[in-house]
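>>> Provided below are the primary sequence and the corresponding predicted coordinates.
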Amino acid sequence: MYKSGFVTVIGRPNVGKSTLLNKIIGEKISIISNKPQTTRNKIQLVYTEEEFQIVFLDTPGIQMPRNKLGKYMLKISRETLEEVDIISFMVDESSEIGKLDSYIIEQLKSVKTPIILLINKTDKISKDETNQLILKYEKMNMFKEIIPISAIDGKNIQIYIDSIKKLLPEGPQYFPEHMITDKPERFIISEIIREKALESLQEEVPHGIYVSIEQIKERKEKDLIDVHANIYCEKESHKGIIIGKGGKMLKEIGKNARIDIENLLGSQINLQLWVKVEKNWREKEGKIKYFGYK
C-alpha cells in the first residue's frame, strides 16, 4: 500500500520552518533569514521514499499583517490548514508561550486535521527543560505527537518523518521521485538573490524588496549562464542603500548570490543586477498580483 499526502509546516516567523524543510529535502529551496517575512509564497517541497511521498508546504510565518502583502501572506497560511492531511506546528525552546504562538494555538483548536507539534532549537536547552516544555504542551490535549527537534543539526528529524508516515493516508505518488519542488528554477534564483539582500541590508529596506528574473541564457561555447535580474524597492532612498557607495552593497549581494546560484545550476554564471523603484508596491493590489503573489 502506497501512502502519500500534504503536510503544512506553520509557526511564527523565524522559528525555523524553512531550515527544517531544507534539511529534510537536502537542498536549499526555501530561503532562510533572521528577519520576518522571509517566506512570502506557498512553496511545495517533495520528499519521496519507496513506500510513501510527503508533499511539504512551506508557508509564510503567521503574523499580524501591516499591509496588503501581509494580508495575502496570512491568507495563504490560513487557507493551507484546510487543504492538508497533516499540520506541523513549530515552536521554539522558549519556556513562555508568546502572544503569536498563543494566537496560532487558538486558530488550531477548531481544526480537525491531525497536528504534530515540533519543539525546535532544543540543542539550546537541557533535557529537563525540554521535558518540561513537552509536559506543558501535552496538557493542551491538541497534538497527535510532540517531537523535540533541532532543525539546524537534524536531531530527531527521522522520528518526525516516521510520525508523518504513520498518519499519511493511502494515496498516489503526486510527483516524480526525482522532483523536490514545484517551483521553477527562476523562482528559486529570485529567492536566493532576495535572501542575500535580506542578509546584507538594513532593517526596513528588505521587506520592500521584490526580485524579478529578466533573463537566463546559456552560453554553450563558454559553459556560462547569463542571469539578469531586477531588484525592486519602494523608495528612491532605498535604491541608494541597495546600490551602496560606489556600488559596494549591490556587488556584495551579487557575489553572495552567485555562489548559491552556481551550486543550484551546476555551472558558472554571469549575474547582472539592476535596482528599480516601484513606490509602495506592497500596498497596491495590482502590483502584488503582478509580482506573482496571487
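Now that the structure is in, tell me what you want to look at.
>>> From now on I want contacts and neighbour counts done on CA atoms only, so please keep to that.
Will do.
>>> Helices of the chain, residue ranges please.
Ranges of helices in the chain, per DSSP state H, are 17-25, 68-83, 99-108, 127-138, 157-167, 185-200, 236-243, 248-265, 285-290.
>>> how about those in TSV, adding mean neighbour count and distance to residue 175?
Compiled in TSV, the helices of the chain are given as follows (neighbours: other CA atoms under 10 Å; distance: least, CA to CA, whole Å):
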stretch	mean neighbour count	distance to residue 175
helix 17-25	21	14
helix 68-83	18	17
helix 99-108	14	29
helix 127-138	14	35
helix 157-167	16	17
helix 185-200	21	17
helix 236-243	18	39
helix 248-265	17	20
helix 285-290	14	27
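>>> Save those helices as JSON lines, and put in distance to residue 271 too.
JSON lines is the format used below for those (distance: least, CA to CA, whole Å):
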{"stretch": "helix 17-25", "distance to residue 271": "24"}
{"stretch": "helix 68-83", "distance to residue 271": "28"}
{"stretch": "helix 99-108", "distance to residue 271": "39"}
{"stretch": "helix 127-138", "distance to residue 271": "45"}
{"stretch": "helix 157-167", "distance to residue 271": "35"}
{"stretch": "helix 185-200", "distance to residue 271": "10"}
{"stretch": "helix 236-243", "distance to residue 271": "15"}
{"stretch": "helix 248-265", "distance to residue 271": "7"}
{"stretch": "helix 285-290", "distance to residue 271": "24"}
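>>> so which of the ones you listed gets nearest residue 218?
Among these, the nearest to residue 218 by CA to CA is helix 248-265 (10.8 Å).
>>> Counting by contacts, list what the closest one packs against.
Judged by 3 or more CA pairs under 8 Å, 6 or more residues apart in numbering; DSSP states H and E, helix 248-265 is in contact with helix 185-200, helix 236-243, strand 268-277.
>>> Can you list the neighbours in contact with it?
Helix 248-265 has contacts (CA atoms under 8 Å, 6 or more residues apart in numbering) with 189, 192-193, 196-197, 200, 241-244, 268-269, 271-273.
>>> let's see 7 Å
Helix 248-265 has contacts (CA atoms under 7 Å, 6 or more residues apart in numbering) with 189, 192, 193, 196, 197, 200, 242, 243, 244, 268, 269, 271.
>>> Kindly report the same for stretch 102-117.
85, 86, 87, 88, 89, 90, 143, 144, 145, 146, 147.
>>> okay, now the nearest residue to the first one once chain neighbours are set aside: neighbour count?
So the one you mean is residue 85. Excluding its sequence neighbours, the residue lying closest to residue 85 (CA to CA, 6 or more residues apart in numbering) is residue 6, at 5.4 Å. Residue 6: 22 surrounding residues under other CA atoms under 10 Å.
>>> One more to weigh against that first structure:
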Amino acid sequence: MEQNNQSKSAFVAIVGKPNVGKSSLLNLLLGEKIAIVTSKPQTTRTRIMGVLTKGAVQFVFLDTPGFHKAKTKLSTTMRRVVTTSIKDVDIVMLVVEPRGALTESELSLIENIKAAKIPAILVINKTDLYADKSVVAERIAELTALYPFDAVVPLSVAEKKGTDALLSELTNYAEEGEHYFPDDTLTDQPERVIAAEIIREKLLLFMQQEIPHGTAVIIEKMREREDRPILDIEATIYCEKASHKGMIIGKGGQSLKRIASAARADLESFLDTKVNLQCWVKVREDWRNQESMIRNFGLSDDS
C-alpha cells in the first residue's frame, strides 16, 4: 500500500518476568496467535516480532523472553536478547502483575530501562483477578516510586480489556516516516519457525516440568502436495536425556501421538490447510550449554 506523509511507526519492546502475559498480550494486540503461550517459564526463548498496522500508524512489537536468572548458556542468551531489545526500540512496555513481591529480575529490568534512557509504559496485567482496585493502585505507587514511567495502563488480557488505551498511549511515540513493513504483515517469523514453536508449546503443555525446558523442535520438511491440498510437515524433537525421549514418546507412542495431534490442529488453523504431521524424537545431551547446538536450533542472538 502506498504511504503518505502522515505515516508513522513505533518499535515497542514487551518485557517482564516469566509468566506475566507478554506473549498473550502480543497475540491479543495482533488478533492472531503468533507467540506460543503456556503457564511454564521459558516458553518464549527468542525475540518474536509482531506487526500491527492501524490506519497511518504501524506498531512493531518485540516480544522478549521472560527475564530470569541465567543457569545455562541458552538462558544467558535469552537475557541478552531482552537487554539488547530495550536499547533497539522507541519505547518499552514493562508488563507486571498486580500483586506479589517484585523479583530481582523485575528490578534489574527497571535498571536496564533507566540505563537506556528510553520512554517506558508500565502495563499492569491480570487486573481481572482483583475486585479490590486498591491492589492495582498500590502496585502502581510501588513501581512509579522506582521509575518515572511515561504512562501506566492497567489491563486484562484474559478479559480482552485495556488494549485500546494501551495503543492510544503507544501512538504518542510513533515517529513520522514510511512504514517498515507492508501493512498486511503480521510477523517476520517464517512459517517453519512458527510450526516448530506450536509443537514445542504442546510439549510444554503435556509433559513433566523438567522435560520441556530441555527440548527443541526443528522442522525438517514442509512441503505442499501437488495432487491434493495437504501440507506434509516432518519435525524432529530434540531432548537432553534418553529417559526423556522415552517419556516424550510414551507407552506405545501414545504421548507423542497426543502432542502431534494437538499441534496438528493448531497448525491447520494457523496455516488454513490440512496438515499431515510426522514427529520424531532424538537425544542431544546438554545441548543448552553448547553454543553450536543453540545456533543450529535457531536460538542464538547473533542473527
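Happy to help now that I have it. Everything numeric here is computed off the predicted structure, so don't read it as measured data.
>>> Among the contacts of helix 248-265 of structure 1, list the two that are farthest apart in space.
244 and 268 (25.4 Å).
>>> can I get the helices and strands packed on helix 248-265 of structure 1 in a markdown table with distance to residue 210 of structure 1?
Shown next, in a markdown table, are these (distance: least, CA to CA, whole Å):
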| stretch | distance to residue 210 of structure 1 |
| --- | --- |
| helix 185-200 | 7 |
| helix 236-243 | 12 |
| strand 268-277 | 10 |
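>>> out of the contacts of stretch 102-117 of structure 1, which is most surrounded?
residue 87 (27 neighbours).
>>> Residue in structure 2 paired with it?
Under the alignment (TM-score structural alignment), residue 87 of structure 1 pairs with residue 92 in structure 2.
>>> Over to residue 53 of structure 1?
So residue 53 of structure 1 corresponds to residue 58, using TM-score structural alignment.
>>> And for residue 281 of structure 1?
Residue 281 of structure 1 maps onto residue 287 in structure 2, by TM-score structural alignment.
>>> again, but for residue 266 of structure 1
That one, residue 266 of structure 1, aligns with residue 272 by TM-score structural alignment.
>>> which ones are touching residue 193 of structure 1?
residue 257.
>>> if I line the two up, what does it land on in structure 2?
Matched to structure 2 by TM-score structural alignment, residue 193 of structure 1 sits across from residue 199.
>>> Would you mind measuring from that match to residue 270 of structure 2?
13 Å (CA to CA, to the nearest Å).
>>> How about residue 32 of structure 2?
From residue 32 of structure 2 to residue 270 of structure 2 the distance is 9 Å (CA to CA).
>>> what does residue 109 of structure 2 give?
33 Å.
>>> Kindly report the same for residue 12 of structure 2.
Taken as CA to CA, the span from residue 12 of structure 2 to residue 270 of structure 2 is 24 Å.
>>> hang on, the earlier thing: mind checking which of the helices and strands packed on helix 248-265 of structure 1 is nearest residue 133 of structure 1?
Here helix 185-200 is closest among these (CA to CA), at 31.4 Å.
>>> and the angle for that closest one with helix 248-265?
140 degrees (axes from the mean of the first three to the mean of the last three CA atoms, to 10 degrees).
>>> What mean distance separates helix 185-200 of structure 1 from the matching residues in structure 2?
By mean CA distance after the TM-score superposition for structure 1, the fitted helix 185-200 of structure 1 averages 0.4 Å away from its aligned residues in structure 2.
>>> for that helix, the distance to its chain's centre please.
12 Å (CA atoms, centre = their mean, to the nearest Å).
>>> Please apply the same query to stretch 266-277 of structure 1.
Centre to centre, stretch against its chain (CA atoms, centre = their mean), the figure for stretch 266-277 of structure 1 is 22 Å.
>>> Check stretch 50-64 of structure 2 too.
Distance, centroid of stretch 50-64 of structure 2 to centroid of chain: 14 Å (CA atoms, centre = their mean).
>>> What residue in structure 2 is paired with the residue nearest to residue 85 of structure 1?
Looks like residue 6 of structure 1 aligns to residue 11 there (TM-score structural alignment).
>>> Return the residues in contact with that match.
59, 60, 61, 89, 90, 91 are the contacts of residue 11 of structure 2 under CA under 7 Å, 6+ apart.
>>> I figured the third one hits residue 51, correct?
Yes: the pair residue 61 of structure 2 and residue 51 qualifies as a contact (CA atoms under 7 Å) at a distance of 6.2 Å.
>>> quick revisit: any chance of the contacts of residue 11 of structure 2 in JSON lines, with distance to residue 114 of structure 2 too?
Formatted as JSON lines, these follow (distance: CA to CA, whole Å):
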{"residue": "59", "distance to residue 114 of structure 2": "23"}
{"residue": "60", "distance to residue 114 of structure 2": "22"}
{"residue": "61", "distance to residue 114 of structure 2": "20"}
{"residue": "89", "distance to residue 114 of structure 2": "14"}
{"residue": "90", "distance to residue 114 of structure 2": "14"}
{"residue": "91", "distance to residue 114 of structure 2": "12"}
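>>> Which members of those residues are positioned in strands?
59, 60, 61, 91 (DSSP state E).
>>> now, among those residues, which is nearest to residue 238 of structure 2?
Closest to residue 238 of structure 2, out of all of those and judged by CA to CA, is residue 61, at 29.2 Å.
>>> what about that closest one, how many residues close to it?
Counted with other CA under 10 Å, residue 61 of structure 2 comes out at 25.
>>> gap between it and residue 89 of structure 2?
In terms of CA to CA, residue 61 of structure 2 sits 9 Å off from residue 89 of structure 2.
>>> repeat for residue 184 of structure 2
21 Å.
>>> neighbour count winner among the two?
The neighbour count for residue 184 of structure 2 versus residue 89, taken as other CA under 10 Å, is higher for residue 89 (17 against 10).
>>> Skipping its backbone neighbours, what lies nearest the more buried one in space?
Using CA to CA, 6+ apart, the closest residue to residue 89 of structure 2 is residue 11 (4.9 Å).
>>> Equivalent analysis for residue 239 of structure 2, please.
Closest to residue 239 of structure 2 by CA to CA, 6+ apart is residue 215, at 4.5 Å.
>>> And that neighbour, what's its match in structure 1?
Aligned partner of residue 215 of structure 2 by TM-score structural alignment: residue 209.
>>> show me what contacts its match?
Residue 209 of structure 1 touches 231, 232, 233, counting by CA under 7 Å, 6+ apart.
>>> neighbour-wise, which of those leads?
residue 233 (25 neighbours).
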